[in-house]
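1. curious how this folds, go ahead:
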Amino acid sequence: MELKEMTSSSLITFDITSTKKEEVIWELTEALYQEGALSSKEDYYQAVLEREKVSATGMESGLAIPHGKSDAVKEAKFAVGRLQNPVEDWESIDPNNKVELVFLLAIPNTESGSTHLNLLAELSTRLMDQDYYQRLMQANSAQEFITALDQTSDQPSTEPQEYDKTVLVVTACAAGIAHTYMAAEAMEQAGRKKGIKVASEKQGANGLEDEHSSSVIKEADAVVFATDIAPKEKERFAGLPYVQVRVADPLSNGEEILDRALNNPDGTVQEGEASSDSASSSQKKQGVLAEMGQAILTGISYMIPVIVAAGLMMGIAKLGSMPFGLVNDINDAERFANHSNELFVILHHLDKFGYMIFQFMYPIFAAFTAYALADRVGIVSGFIGGIFAAGIHYRFWGIEDGVASGFFGALILGLAAGYISKFLNEKIKLNKNFQAMKPMLIIPAISVLSIFLLNFYIVDPVFGGMNIALRNFIESAQSSGEIALSTVIAAATAFDLGGPINKAAGAIAIGLASDDIFPLTARVLSIVIPPIGLGLATVLDRYLVGRRVFSPDLRVTGQTSILLGFIAISEGAIPFMLRNPIITIPINILGAIIGSTTAVLLGAKQWLPLPAFWGWPLVEGSILAYLLGLAVGALFIAVSNVFIRFALIKRNRITI
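-> This next block holds a predicted model:
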């Protein structure tokens, strides 16, 4: 297979008149879409723009190689544009670069290790050859350009047979294609010029290529990490002097980087050092907020399977007990823990098992949020922070009415654990003989103690006080009228999806219903409206705005959220809330208020604490009014989320 098979004459344009980077990229994206290489040009375009934020894709001599890796790419392809008017402000490794030739690479997420990606890597390497580049620039037609793509001139090796020094190089970029291979080639060229042996390991879309063996590492004099993401298995190079640079830096400063590595390194790779010890340049460029956002996304991705597993276990138990009329009683330990009917015993313990799994939702989230920031040394303190957030500590301390800090606590404590562990790992320097004590003793001890103090003096008191204040507010609303009280209960129920504020609202609402004062209509509807609404949003987005506005993992979560919503498990929607709380929480509250007050105004009344679908036939007054309220609230949440996210994506305020 040759490079010409990855493009076509319709993907090569010589008459682009745009003078702005974004317009050029969009024009080439449109060409890829018309060629059938993309399922969604908007999703791919967004992926390219996100990659542009990481590091410069402009090179030198008028060249730029923007690229995007996305599920929207059906097949690896590239489009080429030769510009009539150079783009002078394209971020480039050469500050004076005026872009005239643009290669736009489309890389699918699912094609790692394929022939297509190997060829894209080969193209990136070939473009480092000035003769090759000039032949492409001099082509007079698309067909001449395609022919020149596979014309290479093999140059005889001028490498000396013996070297005084050996420098290892590790390259990696976000997409794992262009810069990864170009940086490796640039460092090898610099090594040949200086008489230094340079061996490059590429950590790209094809995984680890030309991996440095232990014997090679043992003989090396230094290592260069040219990466925009954290290098993998950095601890292999323990004891070697190192330099950390951006992946684009070798393209203009290869010889200088080699000199730094051998004569003035940034430091020595420590034994047990994690990949995240040296913050990547992309993180530095994006700032702390972007770094925290990425850590939260990591925590969510590990938390989602916990939520799904817990919900399914409880769902099976509830559905299994439904034919016996025991949906709300199956969790009664006195009746069913040792029942004579073995089926009831299994269903009881399965329901408890699901509840138990839910208790580890926040510990898993906080642990892997910390892990994303500090690598392995952050897991323990993050997990402990999540235990505090889930309120598990109150059971061991004998406090029956303790209020868990919920998802707010998990966010704060998970991030704090990560940054504390990261700081300790970077700042504590020990003799090589005592290095193992750092990750095994010192960091866990200090970070866990810090999390304990943070939770004891700040997190628990603040969110406990918030819960008490809200509980008092709900109680004071009892005399404010039917709609006002329904509004307050709906808002509190939808606020944190099963968290402490939700539970406070539930305790008061159930108390009012048990005394025949006020029905549970607003309460039960507000449990199911948010998860169903958010799940519907992941289904309706492409029909409402013509594209996806949720990431693939949230689309999977959305399907689960709908299912869990029907069986009254609102926690299935928590990943949406954690990822975009400023968007999700207000919409959830408004949707719950609109839906529940609609049902109340139309005469629906539910006195039983049965929010799941099996309780709907027991609604008094009008079941149609109840279902209409549910539909109105869920659709409000779905439509609002889709259009707000779509608007923010168009403005590059959020990404998927």
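2. going forward, measure contacts and count neighbours with C-alpha atoms only.
-> Will do.
3. can you give me the strands for the protein?
-> 12-16, 63-64, 67-70, 77-87, 99-108, 166-172, 197-204, 207-209, 222-227, 241-245, 267-268 (DSSP state E).
4. which of the ones you listed sits closest to residue 625?
-> Residue 625 lies closest to strand 67-70 among those, at 43.5 Å (Cα to Cα).
5. name the residues that touch that closest one?
-> 43-45, 47-49, 51, 104-109, 175, 178 (Cα atoms under 8 Å, 6 or more residues apart in numbering).
6. of the residues you listed, buried ones?
-> The neighbour-count criterion (16 or more other Cα atoms under 10 Å) marks 43-45, 47-49, 51, 104-109, 175, 178 among the contacts of strand 67-70 as buried.
7. pull the longest helix from the chain.
-> helix 288-321 (DSSP state H).
8. would you do the same for the sequence below? I want to compare the two.
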Amino acid sequence: MNITDLMSKEAIKIHGHASNKMDAIDQMVSLMYRQGNVSDKEAYKEAVIERENLSTTGMVDGIAIPHARTTAITKAGIAAMTLPEGVDYHSMDGQPTTLIFLIAAPDNGDNVHLQVLSELSTLLMDHDFCEDLKNAGTPEEFLSIIDLAQSAKHETEAVEHPEVLAVTACPTGIAHTYMAAEALEKKAKEMGVSIKVETQGSVGVKNELTQEDIEHAKGVIIAADKNISLNRFNGLPLYSCPVARGIDEPETLIQIILDEQAPVYKGEEVKVENNQEKGWHIPYKHLMNGFSHALPILVVAGFMSVLAFSFTRDTQSQYFQILNVLGNILYLFVLPVLSGYIAMSIADRPALGPGLLCGYIAYSGFSLSWLNDPVTLRTSGFLGAIVGGFLAGYLMLVVERLFKNVPDMFDGIKPVLLYPVLGVLASGIAMTVLNTYLIKCHTIIIDCLYDLPLISVVIIGASLGAMMSIDMGGPINKFAYLFANALVFTKAPNSDVIMAAVMGAGMIPPLAIAFSTLVFKEKWTEEERGTTFKNIIMGLSFVSEGAIPFIKKDQKHVLPACILGSFITGALSAYYKCGVMLPHGGIWVIYLMTNPFKYVIALLAGTIVSGLIITFTHKSEY
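-> Take a look at the predicted model:
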């Protein structure tokens, strides 16, 4: 559907002025009435106001899209107005509204207004498109800008077979996954290259690559920090790299595919890891594959257990028993899933069973020592599951290599019987022996946390807090987060305090950026100010990556400020003994925390200090 089919130049007002929100609505309704779409002007106005009373239609970046569906509309239509001086439209980011679209839809069962709203909203996500509309000199120019943008969008969507394919994924599947996808798509558009990007995020696979896409593509980019199933890309040039390169170097990655520099993927015969994935990044990728699968289970398990104690302190209560048992059942799966998916990342599906077994051995505490003293069982926790995952994965590779030259007649049973059975035997026996020592190591670590003086807890909270901001989702950040998660899982002493410190510290970078762009608007460009609302939401949700674009522009000043703010928040949170047994949730789970008001103080302190330093040290583009 063409948006301009529902518009006329009579319903467009250029360089308008409105004293307040109601004045703006009056003028927009009059424009719609002038276009001939309204049979009862007052009834339509009431419908628009009624919709506004539900929630404001003032978005961010100076955009408002009021709309209403009523019998007072004779046919669907759109009116528009630009307001150079802006108007207070009660927008989500609190900024003046400078561009308004009013959508009218008849109440006849037709969902045309939803289609238009979706199409228009997609276009308005482009900052340059919005600026062009705001600067239009005539209604005719305004309509022309919309037509050109919509045509370009449809041309992009109409590409039957994209030249370049990509898959993006990060361990938590929240921010890096989609930032890399956006960067690749934006750069491909600038280069005039058609691309299709599949995202494997926390909400599942989106924009999935089809077999037809793969058959006609020049190559595929895998920008991921966890294991991605690659069998479908057999025979296709494939370039694999960390997800951060998808954000930082999209043009380089696309050019590698276009210049035919990527090696052809041939299943097990070719290593997927390219030059950027040598050394530490290979085991890190395997570890993050396990962690990304175990984290959702750990979050829900912790939430169920905390919820049980939140509802009632009576451990004999039926509600407590149900919630607590559900939480404990989920805890049972965390270590096997972690270990199993590490192993699977190393040696594919045959290693999943051995990995699960090693994870359960770590959870249960089964070992040679247990055979001599079956009364005592102590888990080896995350340490055991991680070691068990790598053990199972690499032992499976050894088994596969030993039986590589088995006669072809056994090919059918190798992946479903021979490899799994031998892998389980080798991994199970090895893990049983090794677990004796892993339990001792784990016990020493946990025992060290007993009777820690407050100053030691503060130092741990501050140190892990600073680590959360050093590389924003990179290996240092993930190490600090994984360490806190491991303590929460084992319910070690002070684990709730350390988890709260780590979570609070991870919230600081985007909150500090939002504080600066909100309070010191004159220091930032309009595009940077437009990220304020997004960074507030990301920060409060414990998603640090909203600060990455600002760090990329001025790493020398912004990054140290973020690290210092996270250090302060981690230290204060630990000092105030704020605690939470949930590994995620940000401010939205504050009602489950101990000392929540002091936790807010810790967050504010880190945010303000970091925000002030960023404000007065960053390089302005003005």
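9. TM-score for this pair?
-> Overlay of the two chains. TM-score (TM-score structural alignment, normalised by the length of the second structure): 0.44; 381 aligned residues with a Cα RMSD of 6.4 Å.
10. circling back: closest to residue 319 of the first structure among the buried ones among the contacts of strand 67-70 of the first structure?
-> Once Cα to Cα is applied, the member of those that ends up nearest residue 319 of the first structure is residue 109, at 37.8 Å.
11. number of nearby residues for residue 453 of the first structure?
-> Look at residue 453 of the first structure: counted by other Cα atoms under 10 Å, it has 12 neighbours.
12. in which helix or strand does the closest residue in space to residue 67 of the second structure that isn't next to it in sequence reside?
-> Nearest-residue entry for residue 67 of the second structure: residue 103, 4.6 Å, with adjacent residues in sequence omitted and distances by Cα to Cα, 6 or more residues apart in numbering. Using DSSP states H and E, residue 103 of the second structure sits within strand 97-106.
13. okay, buried residues for that strand please.
-> Applying a neighbour-count criterion of 16+ other Cα under 10 Å, one finds 97, 98, 99, 100, 101, 102, 103, 104, 105, 106 buried in strand 97-106 of the second structure.
14. contact partners for the closest residue to residue 502 of the second structure other than its chain neighbours?
-> In this structure, residue 502 of the second structure finds its nearest non-sequential neighbour in residue 465, 5.2 Å apart by Cα to Cα, 6+ apart. Remark: with contacts taken as Cα under 8 Å, 6+ apart, residue 465 of the second structure is in contact with 480, 501-502, 504-506, 563, 566-571.
15. how much space between residue 395 of the second structure and residue 334 of the second structure?
-> Residue 395 of the second structure sits 22 Å away from residue 334 of the second structure, going by Cα to Cα, to the nearest Å.
16. so residue 640 of the first structure sits against residue 585, correct?
-> No - using Cα atoms under 8 Å, residue 640 of the first structure is not in contact with residue 585; the gap is 11.9 Å.
17. contacts for the helix or strand harbouring residue 356 of the second structure, please.
-> Using DSSP H and E, residue 356 of the second structure sits in helix 352-364. Where contact means Cα under 8 Å, 6+ apart, the residues beyond helix 352-364 of the second structure that reach it are 332, 335-344, 367, 377-382, 384-386, 388-389, 392-393, 420, 423-424, 427-428, 431-432, 435.
18. coming back round to it: for residue 395 and residue 334 of the second structure, work out which one has more neighbours and name it.
-> Neighbour tally, residue 395 of the second structure and residue 334, criterion other Cα under 10 Å: the higher count belongs to residue 334, 29 against 23.
19. could you find the closest non-adjacent residue to residue 221 of the second structure?
-> With Cα to Cα, 6+ apart, the residue lying closest to residue 221 of the second structure is residue 166, at 4.4 Å.
20. what residues are up against that neighbour?
-> Here residue 166 of the second structure is in contact with 195, 196, 197, 198, 220, 221, 222, 223 (Cα under 8 Å, 6+ apart).
21. how many other residues sit next to the last one?
-> Residue 223 of the second structure has 29 neighbouring residues, counting by other Cα under 10 Å.
22. tell me the SS of it?
-> strand (DSSP: H, G, I helix; E, B strand; the rest coil).
23. distance check, the residue nearest to residue 323 of the second structure when sequence neighbours are not counted against residue 336 of the second structure.
-> Distances taken as Cα to Cα, 6+ apart place residue 308 nearest to residue 323 of the second structure, at 5.3 Å, with adjacent residues excluded. Counting by Cα to Cα, the gap between residue 308 of the second structure and residue 336 of the second structure amounts to 24 Å.
24. and if you look at residue 327 of the second structure?
-> 16 Å.
25. tell me which of these two has more neighbours.
-> residue 336 (30 against 23).
26. residue contacts, the more buried one?
-> 355, 356, 357, 358, 359, 360, 363, 385.
27. show me what counts as buried in the helix or strand hosting residue 443 of the second structure.
-> Assessed by DSSP H and E, residue 443 of the second structure sits inside helix 419-448. Buried residues in helix 419-448 of the second structure, counted by 16+ other Cα under 10 Å: 419-424, 426-428, 430-432, 434-439, 442, 446.
28. so for the longest helix of the first structure, what gets flagged as buried?
-> 291-304, 306-308, 310-318, 320-321.
29. list the contacts for the nearest residue to residue 292 of the first structure once chain neighbours are set aside?
-> Excluding its sequence neighbours, the residue lying closest to residue 292 of the first structure (Cα to Cα, 6+ apart) is residue 415, at 7.2 Å. Contacts for residue 415 of the first structure (Cα under 8 Å, 6+ apart) come out as 292, 295, 366, 369, 370, 373, 382.
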